[in-house]
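1. no FASTA, just this:
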């Protein structure tokens, strides 16, 4: 018998309202913590997830991606002896594995609310079997070249803003920011957004991490007024640094309410510094819409590219 490692890709969705973000934290409920606990129950071994985007507390995801390595035994004929829940890694087995994970996540969610609502009459109508605020949509087997974080080509986010009292809808309050700014000018916000596209040092919009660059390529920053009256900001980039999307939205709202100009927005990338004091929009309006990857043959190449620390042409690497 020899040890063999298999890599699984997990596609998942979650409502971030009651989570303290993606990343596991002692004593706090997080998406990573919930999913890894369910995985460990099934696999009977510790589970460590690598994620495409570490969302903050209160941020939602419609199409998050993570990967997981599991170690098991294979015999001389190459037949896996992993936990039976994984079977032989057929599509049917992986669907059953996904469904088992979702059942455990649902049970954990229900138990949490039973404790919160114990003795309350509300509990009879609020809990439904299998309901959860995080769910796996697909589990697939991938090669070891796949890296949920570094193989990604692009991430896309949506931010939703309600700037008028008549457009407020209690049914969507968990993923919209109800502002008190008054009506926003989407034309002015669009003008400002155009100033920020391309490759820049986005230090003015980020909380830098030691040893990481704040240089990113912003490929899309659109602002639209939707039919229901909400303002939608759609953001796409190769990657984002900490708080970048919410700071971009915060800057655009400043312009939209008339407090700042498009020229000010441009100065944030022309003169990158944390000293600009760009406001950070609340987490609840932000949703990760999706993560895109190249063909399988390019996973390793893209991972190598993404791991390189970038600098702008003509500038020395500041190591920020």
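-> Done, it's in. Computed from a prediction, not measured in an experiment: that's the story for all the values here. Numbers count the residues shown, from 1 in each chain.
2. use CA for all of it now, contacts and neighbours both
-> Will do.
3. residues near residue 100, how many?
-> As a burial measure, residue 100 scores 17 neighbours (other CA atoms under 10 Å).
4. which elements pack onto the strand or helix carrying it?
-> Using DSSP states H and E, residue 100 falls within helix 91-117. If contacts are counted by 3 or more CA pairs under 8 Å, 6 or more residues apart in numbering; DSSP states H and E, helix 91-117 sits against helix 31-43, helix 123-126, strand 134-142.
5. would you reformat these as JSON lines and include distance to residue 306 and mean neighbour count?
-> As requested, the helices and strands packed on helix 91-117 are arranged in JSON lines below (distance: least, CA to CA, whole Å; neighbours: other CA atoms under 10 Å):
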{"stretch": "helix 31-43", "distance to residue 306": "23", "mean neighbour count": "19"}
{"stretch": "helix 123-126", "distance to residue 306": "44", "mean neighbour count": "11"}
{"stretch": "strand 134-142", "distance to residue 306": "19", "mean neighbour count": "19"}
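6. which one of the ones you listed lies closest to residue 94?
-> Nearest to residue 94, of all these, is strand 134-142, at 5.9 Å by CA to CA.
7. so the closest one versus helix 31-43, what angle?
-> Between the axis of strand 134-142 and that of helix 31-43 there is an angle of 60 degrees, by axes from the mean of the first three to the mean of the last three CA atoms, to 10 degrees.
8. so which bits of the lengthiest strand in the chain are buried?
-> As assigned by DSSP state E, the longest strand anywhere in the chain is strand 60-74. For strand 60-74, the neighbour count (16 or more other CA atoms under 10 Å) marks 60, 61, 62, 63, 64, 65, 66, 67, 68, 72, 74 as buried.
9. as CSV, those residues with distance to residue 106 would be great.
-> Formatted as CSV, these follow (distance: CA to CA, whole Å):
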residue, distance to residue 106
60, 18
61, 17
62, 18
63, 19
64, 18
65, 19
66, 19
67, 21
68, 21
72, 27
74, 32
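10. nearest to residue 247 among these?
-> So of these, ranked by how close each gets to residue 247 (CA to CA), first place is residue 60, at 16.5 Å.
11. next, the one to line up against it:
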């Protein structure tokens, strides 16, 4: 009897109702907070954060320029940005030699101060910086960097263009009994190219038939090519020779190519020539009496004639090919490459004296 009456006690019933209401109120509050949080996240997603003071530059230089091989290579950001735990740094690379090919160079989570990613080192403190050491051949191209955060993505694109040093073809010519020996060298940084021997005939050029012309493997980007030309294979009166680099840019190939002046061929082949080796010359260098980019070497009476590469004349002071501006200071040449004040004399370069 007491048990049944206890279960119907009004006070207990009221307490149970109050506790139930409290539980319902707590659940409703949690639900409302969840809805507000979701609404806030959706608003942030629809309105990405704009970061006006966050900028990245290549090698601390804002303007576009060409970089030499072995120059420093780094990408740094001017101001630090607070990234969340789920932020990532992704860098993609499209090389110039094949822009359609894409490589993912960096794909790391931005959490630690120093992060290794292949050849790259990523520093996040006190500011964002990507380091790779020195620029090497093959690293010219497009770098696309993206900072991925839970709230927004920030992207930068950099174009790296390498200034590849190129020297003009240097052509050396030697006469033998029944043939000519041609030696040509050419240096093109990062993209070495072999040399093709051409015949220049009436202003047009074409391959020289029946001539073996070989090129060595490049050493320090320098290619050396050589060949023997039978004297019967070229008409000295009208034609001459040209060493021309085998590259796709035809304008560049013409510019850096070396033409063997016709008078060199004649001087090495006929007796009636403007230049003769002195009989007493054992091994001496002589300037050409007409052209500043030509010089002659006499070894025991045998003549070897050579041309200086593009941008250089033969210097009587240094007895070697030197920059045109330096040779002009000696007042021995015109800028057009004509020799001055030699008359009909043969000037011995090494001894700085004249032989009549």
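-> Cool, the structure landed. Everything numeric in this text was worked out from a predicted model, so none of it was measured.
12. could you quantify their similarity as a TM-score?
-> Remark: TM-score between the superposed chains equals 0.21 [TM-score structural alignment, normalised by the length of the first structure]; 116 aligned residues with a CA RMSD of 6.6 Å.
13. quick one on the thing from earlier: now the helices and strands packed on helix 91-117 of the first structure as a markdown table including distance to residue 107 of the first structure?
-> Shown next, in a markdown table, are those (distance: least, CA to CA, whole Å):
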| stretch | distance to residue 107 of the first structure |
| --- | --- |
| helix 31-43 | 10 |
| helix 123-126 | 14 |
| strand 134-142 | 12 |
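14. coming back round to it: any idea of the angle the longest strand of the first structure forms with helix 31-43?
-> Using the same axes, to 10 degrees: strand 60-74 of the first structure against helix 31-43 is 30 degrees.
15. for strand 60-74 of the first structure, enumerate the helices and strands it packs against.
-> strand 2-14, strand 49-51, strand 286-292.
16. highest mean neighbour count out of those?
-> By mean neighbour count, with neighbours taken as mean count of other CA atoms under 10 Å, strand 286-292 ranks first of these at a mean of 22.
17. so that one versus strand 60-74, what angle?
-> Strand 286-292 of the first structure and strand 60-74 are oriented at 50 degrees to each other (the same axes, to 10 degrees).
18. okay, buried residues for the very next helix or strand once past strand 286-292 of the first structure please.
-> In the C-terminal direction, the helix or strand that comes right after strand 286-292 of the first structure (DSSP H and E) is helix 299-307. The neighbour-count check on helix 299-307 of the first structure (16+ other CA under 10 Å) flags 299, 300, 302, 303, 306 as buried.
19. try stretch 107-117 of the first structure
-> 107, 108, 109, 110, 114.
20. redo those as a markdown table? Include distance to residue 177 of the first structure.
-> Formatted as a markdown table, these follow (distance: CA to CA, whole Å):
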| residue | distance to residue 177 of the first structure |
| --- | --- |
| 107 | 30 |
| 108 | 28 |
| 109 | 25 |
| 110 | 27 |
| 114 | 29 |
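21. could I get the helices and strands packed on strand 60-74 of the first structure as a markdown table with distance to residue 43 of the first structure?
-> Output for these, formatted as a markdown table (distance: least, CA to CA, whole Å):
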| stretch | distance to residue 43 of the first structure |
| --- | --- |
| strand 2-14 | 12 |
| strand 49-51 | 13 |
| strand 286-292 | 27 |
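22. host element of the residue nearest to residue 115 of the second structure when sequence neighbours are not counted?
-> Once flanking residues are discounted, residue 115 of the second structure sits nearest to residue 122: 5.0 Å by CA to CA, 6 or more residues apart in numbering. Assessed by DSSP H and E, residue 122 of the second structure sits inside strand 120-123.
23. show me what that strand is in contact with.
-> Contact partners of strand 120-123 of the second structure, identified using CA atoms under 8 Å, 6 or more residues apart in numbering, comprise 105, 106, 113, 114, 115, 116, 128, 129, 130, 131, 132.
24. after that strand, next one along is what?
-> strand 129-134.
25. how about that following strand: buried residues?
-> Across strand 129-134 of the second structure, burial judged by 16+ other CA under 10 Å covers 129, 130, 131, 132.
26. closest to residue 314 of the second structure among the residues you listed?
-> Out of those, the member with the shortest distance to residue 314 of the second structure (by CA to CA) is residue 132, at 42.1 Å.
27. I'd say the closest one and residue 76 touch.
-> No. Residue 132 of the second structure is beyond contact range of residue 76, at 11.6 Å (criterion: CA atoms under 8 Å).
28. about what we covered before: could you give the angle of the helix holding residue 100 of the first structure to strand 134-142?
-> 160 degrees.
29. now helix 91-117 of the first structure against strand 2-14, angle please.
-> Here helix 91-117 of the first structure points in a direction 50 degrees away from that of strand 2-14 (the same axes, to 10 degrees).
30. where is the longest helix in the second structure?
-> The single longest helix within the second structure, with elements called by DSSP state H, is helix 10-46.
31. count of neighbours near residue 204 of the second structure?
-> For residue 204 of the second structure, the neighbour count with other CA under 10 Å is 9.
32. my bad, should have said residue 123 of the second structure
-> 18.
33. state the distance from it to residue 26 of the second structure.
-> Plainly put, residue 123 of the second structure is 46 Å away from residue 26 of the second structure if you go by CA to CA, to the nearest Å.
34. equivalent analysis for residue 214 of the second structure, please.
-> 90 Å.
35. now swap in residue 253 of the second structure and tell me
-> On the measure of CA to CA, residue 253 of the second structure and residue 26 of the second structure end up 82 Å apart.
36. neighbour count: the two, which is higher?
-> Between residue 253 of the second structure and residue 26, counting by other CA under 10 Å, residue 253 is the more crowded of the two (18 against 11).
37. pretty sure the more buried one sits against residue 245.
-> Yes. With contacts counted by CA under 8 Å, residue 253 of the second structure reaches residue 245, the gap being 5.5 Å.
38. and residue 328 of the second structure, how far is that from residue 296 of the second structure?
-> Counting by CA to CA, the gap from residue 328 of the second structure to residue 296 of the second structure is 20 Å.
39. wait, residue 327 of the second structure
-> Going from residue 327 of the second structure to residue 296 of the second structure by CA to CA gives 17 Å.
40. what of residue 157 of the second structure?
-> 54 Å.
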